[in-house]
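Pasting the sequence and the predicted model now:
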Amino acid sequence: MSKTRMTVGQAIVKFLNQQYIEMDGKEEPFVDGMFTIFGHGMVVGLGQALEEDPGHLRVYQGRNEQGMAHAAISYAKQHNRRKIIACTSSIGVGAANMVTAALTATINNIPLLLFPSDYFATRQPDPVLQQLEVPNDLSMSASDCFKPVAKYWDRISRPEQLMSAMVNAMRVLTDTANCGTAVISLPQDVQGESFDFPDYFFQKRVHHVARRVADDYDIEKAVEMIKASKKPMFIAGGGVRYSEAGQTAMDFCKTFNIPVSQTQAGHSCLPDSFELAVGGIGVTGGLAANALCKDCDLVIGVGTRFNDFVTGSKWVLFRNPDIKVLAINTSEFHAEKLDATRCIGDAKVTLEAIMAKLKADGYKSGYTTEIQDIRKVWEEERLRVLGVQYKGEGFGEGKFVPCVPSWTEKIMNDFVDQIGGTITESNAVGILREEADDDAIVVAAAGSLPADLERLWVTDAPNSYNMEYGASCMGYEIAGAFGAKLAEPDKEVYALVGDGSFMMLNSEIPTAMQENAKITVVVFDNCAFGCINNLQMGNGVGSLATEMRHRNETTGKLDGDYCYTDFGKIGEGFGMKAFYAKTPDEFRKAVQDAKKESVSCIIDAKVLPKTMAEGYESWWHIGVASTSKSDEVKAARKRIDDHLAEARMY
């Protein structure tokens, strides 16, 4: 058996260069490169190997470990999980910075390969710089923090352990049912240790992504359930997108006259113009899907985790007492949720198998004109919301027209007086949709924007909606846009980000500038964590530390004047082209001008608070106080209890 002597770091790089993925006869390299922020933990170990002979791997210079890993997540998502960028960090704080991203990838079932550095395996220099010491367990380090948020975790304390560790990491990263974060923790001394690795370890490895068809029993049960239903609802989750089963889902729904909704992860897996598409569903969904759920007798969930936003906290979808759930998924865990009848298999081939049997039996749903009628009503409402604008009359002292709760009056009036912005959030989404290219990629993650986008953003371009809403991780937006641009350099990419998320993590802007990867960052500045301020005040709690206001010397509270932030100047400091907008016309012009630029742009849009789209026949279960002196809180709690009385229990 031939062998080659090399360091652990060199072996990792050589191994990654030989990993390929194959699906439907298409074979391509699996690992594009590696994000890194070099530190003492690996700059002379794994870093030496990347400098000496990277092969085809491209080395990307991150600015924040969480941010670079977010970019890697978005890159993998944009490639439908068929291509990844690995990430490496120093020990201690550098490693811990990636834990949030590891959680985000695992929740969303996106492949993320992390190489956090670790303390010396020999422990002789201990405690080294940045080493976490646990007195009752000296084997523990910051890298152990990854264990609950990873699908696979390993620590390489001897060079020969690398072989089984890397094979297992690839197993998880290419597993459609168990995909998520794989963590290989690398002690900094071991990275530089040499070993005679067998050459077969470095042979080309092709990881076949199998399209598993559900077994005959599962297929028959699914067919029986659908045949017995009169008004089924098809929910297309991320699994439809990653299976590239959008066309199959449309064929299925068209053949049997079944409405199809999309989750945040599934959005853009099929065109919104499809005649049976009814938009988003649940808490951030629109009127069409949620209204049809009232009489729905069967939920056909394909590739979805059925989180509380999709199910309306088990209330919106489950008002029919006889409703049943069919779950088509490669994951047995997800398919067992909601007491569903499970059908374990790939979305595309399993739908094809079910469709063939239903065709033979001549099945059609019992819908007549309901789908088309509600689509028309919803489209009129969607356009109305997109067109809502500030008029300067008819609200309070003459500031605002739309019907909004009375408690928003002072907030909105203060914003207009002090900040000057009169753009409504929903109108801004509409303007951007009108001006952006048809195939432009929109990226967002947290706050009210995911709800506005799922309800209001329409696209027929496949994979053009990149929403991180499994973790709703603030800070994903800009890094995610950069990752999407790396994946699809010929498309315009927009990061839609609130002022709160921008302040939390904008670190990968200089990396995008460094790579000449043009992204357009649209900052929706409403001087607040606006979504949470709505949740807070809408449930009877006073505005507390959710608006960006100066501390009031008289009251001692954060209820003074708004804090004005010039986001354009921040972008210019990174080398971006800045545009400013306080009115809808200025915003439209900014979007138009940004499209003409070849460099990354930032649009500083001052957006009037409380102007996001409202919910449509949905409910979200939150923990409102059951004891309070406030009548408003008591009323909010009663609303929770009333909904709980109707919700199904699983």
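Ah, there it is. Because the structure is a prediction, the values reported are computed rather than measured.

contacts and neighbour counts: CA atoms only from here.
Noted.

Just give me the neighbour total for Thr369.
Residues within reach of Thr369, counting by other CA atoms under 10 Å, total 8.

List the contacts of it.
For Thr369, no contacting residues are found, by CA atoms under 8 Å, 6 or more residues apart in numbering.

Can you tell me the SS state at Trp153?
In three-state terms, and counting by DSSP: H, G, I helix; E, B strand; the rest coil, Trp153 is strand.

Can you give me the distance of it to Phe318?
Using CA to CA, to the nearest Å, Trp153 is found at 38 Å from Phe318.

Give me the more crowded residue out of these two.
Between Trp153 and Phe318, counted using other CA under 10 Å, the more crowded position is Phe318 (24 against 20).

That one: what's it in contact with?
293-294, 647-648.

same check, this time on Pro232
226, 258-259, 296-300, 365.

Please report the distance of the spatially most central residue of the chain from Lys595.
In the chain, the residue lying closest to the centroid (CA atoms, centre = their mean) is Glu468, at 1.0 Å. Using CA to CA, we find Glu468 at a distance of 24 Å from Lys595.

give me the number of residues near Ile323?
17.

Distance of Lys364 relative to Gln247?
19 Å.

typed the wrong thing, it's Val59
Taking CA to CA, one finds Val59 at 36 Å from Gln247.

I'd say the residue nearest to the centre of the chain and His267 touch.
No - between Glu468 and His267 there is no contact under CA atoms under 8 Å: 11.3 Å.

list the contacts for the closest residue in space to Asp118 that isn't next to it in sequence?
Leaving aside its sequence neighbours, Asp118 sits nearest to Pro187 (CA to CA, 6 or more residues apart in numbering; 4.1 Å). By CA under 8 Å, 6+ apart, Pro187 lies in contact with 41, 117-121, 155-157.

Between those residues, which sits nearest Lys376?
Ser117 (55.5 Å; CA to CA).

quick check, that closest one in a helix?
No - counting by three-state DSSP, one finds Ser117 to be strand, located in no helix.

can you pull the contacts of Ala86?
Ala86 neighbours (CA under 8 Å, 6+ apart): 31, 33-35, 72, 112-115.

circling back to that earlier point, between Lys364 and Gln247, which one's more packed in?
Legend: neighbour count by other CA under 10 Å for Lys364 and Gln247, higher for Lys364 (19 against 14).

and the residue nearest to the more buried one when sequence neighbours are not counted, how far is that from Lys357?
The shortest distance from Lys364 to any non-neighbouring residue, by CA to CA, 6+ apart, is to Phe256 (4.7 Å). Going from Phe256 to Lys357 by CA to CA gives 12 Å.

One more to weigh against that first structure:
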Amino acid sequence: MSQHTRRLTVAQALVRFLAAQYTERDGARHRLIAATWGIFGHGNVAGLGQALLETGAHAMPFHQGRNEQAMVHAAVGYARQCDRLSAMAVTTSIGPGATNLVTGAALATVNRLPVLLLPGDTFATRTADPLLQQLEHPVSPGISVNDTLRPVSRFFDRVTRPEALIASALQAMRVLADPAETGAVTLALPQDVQAEAYDWPEEFFADRVWTVRRPAPGPGELAQAVQAVRAAERPLLIAGGGIHHSRAEDALKALVDATGIPVASTQAGKGSLRHDHPADLGGIGHTGTAVSDALARTADLVIGVGTRYSDFTTASGTLFARPDVRFLNLNITPFDAHKMAARPLVADARAGLAALTEALAGHGHRVDPAYEAEYTEGKRRWERVVEAAYRADDDSAVPTQTQVLGLLDAVVGDEDVVVNAAGSLPGDLHKLWRARSPRQYHLEYGYSCMGYEIPGGIGVLLAAPGTPVWSLAGDGTYLMMPTEIVTAVQEGLPLRLLLVQNHGYASIGGLSAQVGGERFATDYRYRAADGTFTGDPLPVDLAANAASLGMDVHRARTVGELREALRTARAAERPTCVYVETDPDNPNAPGAEAWWDVPVAEVAAREAAVRARKTYEQHTPGIRRHL
């Protein structure tokens, strides 16, 4: 063998290659692939499994998962906490293990968060055909179940020859490290190819640094942006997740302090300003605050920074109602920068905000004092709404869900991270939570995937050891994916699970009632005599379940007990669950301040749907396409 090559299997070569990849931004270097998650089956045990064992934990740390989808969620939570500068790989066998990756891959790509997927695949040589768990396609024998990952991956390749890995692996790293292109990246690895040996060039294993760019705005686009801001009488800035990914929070604060422009936040952007900053108005859109949504309806310039304008943010195209409203979008991704027929400012969020602040400073620009006084008073009124929702004076009462959040708010510190994704909690959190630091509010609401909370929290703990992390889950989302509790126990990670029992899908139950569905099949109840799910609540004991998986569990039946349980959990040094049953008849949450388009049956025999349709038709004329 030549002194310039090394003979390894494809799997061994890939693991060594991944261990030598780095990102660099602002002079700081990070491992691009910090660790690998895996569950082994016949499609990867003799390939990647053997390679990880041989390479060793120092070169490539390994985490043992319990559910393939959950492993991706943990990797995504890790990548988000690391501002996309570091990611993780996930390996599974061909078959159910591979297809279980699809939901996690979709979540990663929707949220623009990097994760490397390494599923096994059927034999490239086709000597064993059909293979166990193989999908036999009558038209194309080259199709495998891994092709389900194509539409949810930003890059996909099936590596059918050893030498093909070199170019494919380099392309995979490029996409993972590119802030405008990142998402799920899939390298499907036929199990026979994984074990095949090849003479690899030594250069393939050399340290390689992928520079994460901070492109500045073009002079022409910047000049147009300055002109738009100076001409606006009622500007409103929407802070999206791109501000966090870019670590642009200080740059945002500098712009706001200089100009007085108020800031409303998407789910991903909440915490871009501290909640007590005078210009922070809280969430925007269907789950937004009254002050944010009121200003959005009268804004003449909407400045979107790092946002992709989901339907929750725009209230399904009804929120920005002023006839002459215009949009200015600062985004590193041109696809998002051009949305809403906006003036685009294609740049890194931090670089773009700094350039805009500097350019405006030369003009001494600031919003009218009357406008500042207006939104300051609106913020003050909304704070009274939050205080009312959080207030829990009767220690013997069963808490409402918003009181649960208020009691948690009183316990957490600035460094704590709150993780959530689905159910009724995201709406309450977006309206009410008072984010105290850029990383405290960790909501996965791009895909709003039930089951994300526990593995996502584990990912955050792996990225930020010693950080108090709270995974907030309702009973519906808990039942989807509690399995990674075992991983937290195995790894000695002090995850704090706040488990809220409200006997069903509370969020969709409420939506069902609004759209004429009459809460059909949304409660967890026995069947009644008429066959409907309207009997007594099911006698499930989720606290016992969490304890059986290895958690310390504290049951809280009252406000007083919950207050004490949360304090105990905050000081815990091992996985701990606080279990609380809320009062479903008294949600105590402020109502929606903006609409959300969920089409209602156009014809129906039941009166509830007929009424809901009339209400729906009152809103649809407000839908607007910004052209």
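Yes, it's here. Not measured: the values here are computed from a predicted model.

Now the TM-score, please.
Remark: TM-score between the superposed chains equals 0.97 [TM-score structural alignment, normalised by the length of structure 2]; 620 aligned residues with a CA RMSD of 1.5 Å.

Grab the longest helix from structure 2 for me.
helix 369-390 (DSSP state H).

how far does that helix sit from the chain's center?
28 Å (CA atoms, centre = their mean, to the nearest Å).

which residues of structure 1 does whatever helix or strand comes next after it align to?
Downstream of helix 369-390 of structure 2, the next assigned helix or strand under DSSP states H and E is helix 401-411. Here helix 401-411 of structure 2 aligns to structure 1 at residues 425-435, judged by TM-score structural alignment.

Average separation of the matching stretch from the aligned part of structure 2, please.
Mean deviation of stretch 425-435 of structure 1 relative to structure 2 after superposition (mean CA distance after the TM-score superposition for structure 1): 0.5 Å.

per the alignment, Phe252 of structure 1 corresponds to what in structure 2?
Using TM-score structural alignment, Phe252 of structure 1 lines up with Leu255 in structure 2.

ok, now Leu505 of structure 1?
In structure 2, Leu505 of structure 1 lands on Met481 (TM-score structural alignment).

my guess is that match meets Ala473, correct?
No - the pair Met481 of structure 2 / Ala473 is not scored as a contact, 10.4 Å apart, by CA under 8 Å.

So which of those two has more stuff around it?
Set Met481 of structure 2 next to Ala473 and count neighbours by other CA under 10 Å: Ala473 wins out with 28 against 19.

Assumed that one was part of a strand.
Yes - assignment of Ala473 of structure 2 by three-state DSSP places it within a strand.

Who are the contact partners of the nearest residue to it once chain neighbours are set aside?
The shortest distance from Ala473 of structure 2 to any non-neighbouring residue, by CA to CA, 6+ apart, is to Leu499 (5.1 Å). When contacts are counted by CA under 8 Å, 6+ apart, Leu499 of structure 2 touches 472-475, 478, 577-580.

Please, where are all the strands along the stretch 301-450 of structure 2?
Using DSSP state E, counting those that start in this stretch, the strands of the stretch 301-450 of structure 2 run over 301-305, 326-331, 343-346, 417-420, 441-443.

same deal with the stretch 151-300 of structure 2?
155-158, 184-190, 197-201, 208-211, 235-239, 263-265, 280-283.

quick one: which of those is nearest Asp26 of structure 2?
Here strand 208-211 is closest among the strands of the stretch 151-300 of structure 2 (CA to CA), at 9.2 Å.

gap between that closest one and the chain center?
Using CA atoms, centre = their mean, the offset of strand 208-211 of structure 2 from its chain centre is 26 Å.

again, but for stretch 112-120 of structure 1
24 Å.

With stretch 345-358 of structure 1 instead?
For stretch 345-358 of structure 1 - counting by CA atoms, centre = their mean - the centre lies 27 Å from the chain centre.

how close does Val523 of structure 1 sit to Ala495 of structure 1?
Val523 of structure 1 is 8 Å from Ala495 of structure 1, by CA to CA.

let me fix that: Tyr580 of structure 1
The value you get for Tyr580 of structure 1 to Ala495 of structure 1, if CA to CA is used, is 16 Å.

which residues of structure 1 does stretch 8-16 of structure 2 align to?
Taking TM-score structural alignment, stretch 8-16 of structure 2 hits residues 6-14 over in structure 1.

Kindly apply the preceding question to stretch 149-169 of structure 2 instead.
By TM-score structural alignment, stretch 149-169 of structure 2 lines up with residues 146-166 in structure 1.

Could you report the neighbour count for Thr181 of structure 1?
Using other CA under 10 Å, Thr181 of structure 1 has 32 neighbouring residues.

Would you check that my belief about it contacting Leu114 is correct?
Yes - using CA under 8 Å, Thr181 of structure 1 and Leu114 qualify as a contacting pair, with a distance of 7.4 Å.

Surely Leu113 of structure 2 and Ala79 touch.
Yes - under the criterion of CA under 8 Å, Leu113 of structure 2 makes contact with Ala79 at 6.5 Å.

tell me the contacts of Ser472 of structure 1?
Here Ser472 of structure 1 is in contact with 445-447 (CA under 8 Å, 6+ apart).

would you turn those into TSV with neighbour count and distance to Thr304 of structure 1?
Shown next, in TSV, are the contacts of Ser472 of structure 1 (neighbours: other CA atoms under 10 Å; distance: CA to CA, whole Å):
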residue	neighbour count	distance to Thr304 of structure 1
Ala445	28	18
Ala446	24	19
Gly447	19	22
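
sorry, back to before: give me the mean deviation of whichever strand or helix holds the residue nearest to Ala473 of structure 2 from structure 1.
Taking DSSP H and E as the definition, one finds Leu499 of structure 2 inside strand 496-501. Taken over the aligned residues, the distance from strand 496-501 of structure 2 to structure 1 averages 0.9 Å (mean CA distance after the TM-score superposition for structure 1).

and Arg606 of structure 2, how many neighbours?
Every residue meeting other CA under 10 Å relative to Arg606 of structure 2 is counted, giving 11.

Tell me the residue in structure 1 aligned with it.
Using TM-score structural alignment, Arg606 of structure 2 sits opposite Ser630 in structure 1.

Would you map the helices across the stretch 101-250 of structure 2?
Assigned by DSSP state H, counting those that start in this stretch, the stretch 101-250 of structure 2 shows helices spanning 101-110, 164-177, 191-194, 219-231, 241-245, 249-259.

Give the aligned range of the fourth one in structure 1.
Mapped onto structure 1 using TM-score structural alignment, helix 219-231 of structure 2 spans residues 216-228.

which non-adjacent residue is nearest Arg549 of structure 1?
Tyr562 (4.2 Å).

That neighbour: what's it in contact with?
Per CA under 8 Å, 6+ apart, neighbours of Tyr562 of structure 1: 414-415, 418-419, 527, 547-550.

Leu562 of structure 2 - nearest residue in space that isn't next to it in sequence?
Leu562 of structure 2 sits nearest to Ala556 (CA to CA, 6+ apart), 4.7 Å away.
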